[in-house]
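Enquirer: Here you go, sequence then predicted model.
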Amino acid sequence: MPVVNRIADYSEEMKTWRRHLHQIPELGLDTVKTAAYVAEMLETFGVDEIHSGIAQNGIVAIINGQGEGPTIGLRADMDALPITEVRDLEYKSTVPGKMHACGHDGHTTMLLGAAKYLAETRNFKGRVALLFQPAEEIIGGAQIMVEEGVMERFDIAEVYALHNSPGLPVGHFLTTPGALMAAVDTFTINIKGRGGHGAMPHETRDPVMAACGMAQAIQTIVSRNHHATEDLVISVTQIHTGTVDNVIPETAYVNGTIRTFNPEVQKMVMARFEEIVKGCAVAYGVEAELDYEVGYPATINDAGKAGFATEVAREIAGAANVEGEADREMGAEDFSYMLQARPGAYLFIGQGDTAGLHHPEYDFNDEVAPIGASFFARLVEKAQPLA
């Protein structure tokens, strides 16, 4: 694996950084300790500028190259998940109910590794903007950073990010030009009926049957209202109602997720949800309120930047280990907001045969960090080479 030699030299340091971050997981925008540690490391590396307090606890660090040139943005997410870690690691999470179950500790470490190398060598022109972002898992920290003007403030011309991928062999890369990950929306339906005795259903307006009817009708949007060649996923993931076997409850709650790529499909889904909820409410004699929340947009790579990033990945991993025209997937990612603001690309990097993302046994594979750091470093050097 042709990892940059200098980055390979501090692989053990990177492991230390990553395992420290793993022990102090923080959620959402509240990444205070994580951001403080990142800033401390960046200061020791000798970066030129550290701007904190962006999106509450986000950081933008600037490294100047040699001579005039554009600014390239590299992003890593810092937040963790509200999951209890089950593996008894010596660097296990010290925060009950929180853990780095998605590898953001590793993403942050990869960008720190690239930062150390780039600040030391400066074998590029222009500038690098290192974007350490909170709240990828919820809220959308990338959107907040974009709305706070990071692209304009730091004159960022293009932007890139990596995400680890369990099941993909270590050191392999995967991406595609155009749409890579789906837009994600959330729906919640609150149903109010009239409760009563389970032996006398004729005296009630049963919200349980209404919830079941709505859940079934919602699935017909996928099977009967959209073209089969357009990717669409609708999953009812929660139905909450009732407390005991002989009581028909007063209320029910239905919740789930929608994944789309095409904005026209998204509009159709929203319209059908309104029609189905209203129609089922009338049919079952209940009241129903729909809350349809539009979430992260689709993650769409710039075709040219994705092609360039694929070339860099092949230089690091070898052509046989890089898939540059992979199938798109239905997961979602708030880096999509940065790609709406600037051209760039998002890539997956192999994590190996490990527990899956968001699993209580997940742990970032430290072998991956030098590979990801090398990718970031070579990306900058090839995008903005010295004459």
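Expert: Alright, I've got the coordinates. Everything numeric in this text was worked out from a predicted model, so none of it was measured.
Enquirer: contacts, neighbours, all on C-alpha from now
Expert: Fine.
Enquirer: The stretch 151-300 of the chain: strands as residue ranges?
Expert: Shown for the stretch 151-300 of the chain, the strands assigned by DSSP state E, counting those that start in this stretch span residues 156-166, 173-174, 178-181, 183-192, 196-197, 232-241, 247-248, 251-260, 287-294, 299-301.
Enquirer: I'd like those strands laid out as TSV, including mean neighbour count and distance to residue 332.
Expert: Output for these, formatted as TSV (neighbours: other Cα atoms under 10 Å; distance: least, Cα to Cα, whole Å):
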stretch	mean neighbour count	distance to residue 332
strand 156-166	23	12
strand 173-174	28	16
strand 178-181	22	5
strand 183-192	21	6
strand 196-197	16	42
strand 232-241	16	12
strand 247-248	20	38
strand 251-260	21	8
strand 287-294	17	12
strand 299-301	26	7
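Enquirer: among these, which is nearest residue 355?
Expert: In terms of Cα to Cα, the element of the strands of the stretch 151-300 of the chain nearest to residue 355 is strand 156-166, at 6.8 Å.
Enquirer: Which strands and helices lie in contact with that closest one?
Expert: strand 71-77, helix 104-121, helix 335-341, strand 344-352 (3 or more Cα pairs under 8 Å, 6 or more residues apart in numbering; DSSP states H and E).
Enquirer: Which one, of the ones you listed, ends up nearest to residue 87?
Expert: Ranking the helices and strands packed on strand 156-166 by proximity to residue 87 (Cα to Cα) places helix 104-121 first, at 16.4 Å.
Enquirer: Put this next to the previous one:
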Amino acid sequence: MSVKEKLFQLLEDKEQRMIEIRRHLHENPELSFEEKNTAQFIADFYQDKDVKVTTNVGNGYGIIVEIKGNGEGKTIGLRADFDALPIVEEADVEFKSKNEGVMHACGHDGHTAYLLTLGEALIELKDEWRGTIKLIHQHAEEVPPGGAKSIVESGILDDLDEVYGMHIFPTFDTGVIKIVSGNAMAGRSNFDLTIQGKGGHGAVPNKTRDALMAGSYFVTQVQTIVSRNMSPMDSTVVSVTAFDAPGGYNVIQDKVTLRGTTRYLEEENKEFIRERMEAMCRGIEESFDVTCTLDYVYDYPVVYNHPEEAAEVKRILEGGVGNYLTEVVDGAPGSGSEDFSYYLLKTPGTFINVGARPVGMEDPYPNHHPKFEINEDALLICAKGLGDVVLSRLEA
């Protein structure tokens, strides 16, 4: 029996416990940078195993588990995140969140469960493969600055030759895996804008410097950054998502605040968006006699799947079609963002999308929805798929 066959048998034997781990984590979610109990659960899982465990890595509760194989070889990183979201759960499941207002609505509980199980199986077989595997249990993916950047900056992953991760999506069929080569997920920046004017009575607007009018002009003008300044071949979005100007019927407020987000699949566009927004603010100041304060924060970079590694991952996983997979397809780039991008900036690798559509649900709820659910059959698919990839790449 090959080492891969042995690995798959172990994973099948451990599947029920993997599901139980996922449900335990789902019942006990913790927000980004607050995952103390989750991190302790992960560390305790490896306590009596023959591995090196480093805790509190980066700017939070990150954990790196180093597994040494039987002899020298590549060093490969496998990552799963473990933070939850500030969402009141509405999913009809028996293992509903016990932490009111916090929910695993993005699948990170499943990510952690499959990586713990895969890690345990790889440890049990470590005399049968060569090289080193580093399991990256990452905190705080959901909230910038995120956990990945600080883990990379810690230097603990400087020896990686390749890095891989998987993400569960209930919006496509269980058994399907999607691979995107090149720019796979959007880069992201967020902005806050305060416009300070001079308030006054609604009956005499000429005595005011109307910040609300200036803010309304900004909302309209900012859309021209994409429509009139960027190539129609680029994938870029600028969205104002909040406009706050509370007040009464007859009072023109002296200040408004706006906030929003920008997404881009071409990393070079992030600077241009900021420059245009700053220029618009200067124009608004001149036109409306107000003061604009723009706080523009560069967030997660574009997720770039290295083409050579993406092609190899696709080839490896296609070998699992008819066994643990039904289909491997070329995916389309997405406008969501992910701080897995920081690992790929430093190390070649690929971020893999895994289908987890619940049985009988034709129109499933997407990630970050309060009724988010997954098909737990996807957990074994993730564990086998990532195990297949890592064993194949260690031999390459």
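Expert: All right, it came through fine. It should be emphasised that the depicted structure is a prediction, and the values quoted were computed from it without experimental measurement.
Enquirer: and the strands of the stretch 151-300 of the first structure as TSV, adding distance to residue 349 of the first structure?
Expert: As requested, these are exported to TSV (distance: least, Cα to Cα, whole Å):
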stretch	distance to residue 349 of the first structure
strand 156-166	5
strand 173-174	5
strand 178-181	14
strand 183-192	21
strand 196-197	55
strand 232-241	25
strand 247-248	50
strand 251-260	23
strand 287-294	28
strand 299-301	16
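Enquirer: who touches residue 237 of the first structure in this structure?
Expert: If a contact means Cα atoms under 8 Å, 6 or more residues apart in numbering, then residue 237 of the first structure has 254, 255, 256, 257 as its contacts.
Enquirer: Tell me how far the first one lies from residue 215 of the first structure.
Expert: As defined by Cα to Cα, to the nearest Å, residue 254 of the first structure lies at a distance of 8 Å from residue 215 of the first structure.
Enquirer: Need the helices and strands packed on strand 156-166 of the first structure in TSV (columns: distance to residue 220 of the first structure and mean neighbour count).
Expert: Below are those laid out as TSV (distance: least, Cα to Cα, whole Å; neighbours: other Cα atoms under 10 Å):
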stretch	distance to residue 220 of the first structure	mean neighbour count
strand 71-77	37	25
helix 104-121	37	24
helix 335-341	29	23
strand 344-352	33	25
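Enquirer: Determine the residues that are contacts of both of residue 254 and residue 215 of the first structure.
Expert: residue 236.
Enquirer: before we move on, the earlier item: of all the strands of the stretch 151-300 of the first structure, which one is nearest residue 33 of the first structure?
Expert: Nearest to residue 33 of the first structure, of the strands of the stretch 151-300 of the first structure and by Cα to Cα, is strand 156-166 at 21.9 Å.
Enquirer: In the second structure, point out the residues matching that closest one.
Expert: Strand 156-166 of the first structure corresponds to residues 160-170 in the second structure, going by TM-score structural alignment.
Enquirer: Please list the residues outside the matching stretch that contact it.
Expert: 74-80, 106-107, 110-111, 340, 343-344, 347-358, 364-367, 373-375, 378, 382, 386.
Enquirer: same check, this time on stretch 120-127 of the second structure
Expert: 3, 7, 10, 11, 46, 49, 50, 51, 67, 68, 69, 70.
Enquirer: From residue 355 of the second structure, how far off is the most centrally placed residue in the second structure?
Expert: The residue lying closest to the centre of the second structure (Cα atoms, centre = their mean) is residue 338, at 3.2 Å. Per Cα to Cα, residue 338 of the second structure is found 17 Å from residue 355 of the second structure.
Enquirer: next one: residue 157 of the second structure
Expert: 29 Å.
Enquirer: just residue 35 of the second structure next, same as before
Expert: From residue 35 of the second structure to residue 355 of the second structure the distance is 26 Å (Cα to Cα).
Enquirer: What's the match for residue 331 of the second structure in the first structure?
Expert: Checking TM-score structural alignment: residue 331 of the second structure goes with residue 326.
Enquirer: coming back round to it: list the ones among the contacts of stretch 120-127 of the second structure that fall in helices.
Expert: 3, 7, 10, 11 (DSSP state H).
Enquirer: Spell out the residue ranges of the helices in the stretch 251-387 of the first structure.
Expert: In the stretch 251-387 of the first structure, the segments counted as helices under DSSP state H, counting those that start in this stretch are 263-284, 303-317, 335-341, 368-383.
Enquirer: Comparing these, which comes out most buried?
Expert: Compared across the helices of the stretch 251-387 of the first structure, helix 368-383 shows the largest average neighbour count, a mean of 24 (mean count of other Cα atoms under 10 Å).
Enquirer: Next, the angle strand 344-352 makes with it.
Expert: On the basis of axes from the mean of the first three to the mean of the last three Cα atoms, to 10 degrees, helix 368-383 of the first structure is oriented at 150 degrees to strand 344-352.
Enquirer: which ones are touching the closest residue to residue 162 of the first structure other than its chain neighbours?
Expert: Closest residue in space to residue 162 of the first structure, ignoring its immediate chain neighbours: residue 347 at 5.0 Å, by Cα to Cα, 6 or more residues apart in numbering. Neighbouring residues of residue 347 of the first structure by Cα under 8 Å, 6+ apart: 161, 162, 163, 173, 174, 175.
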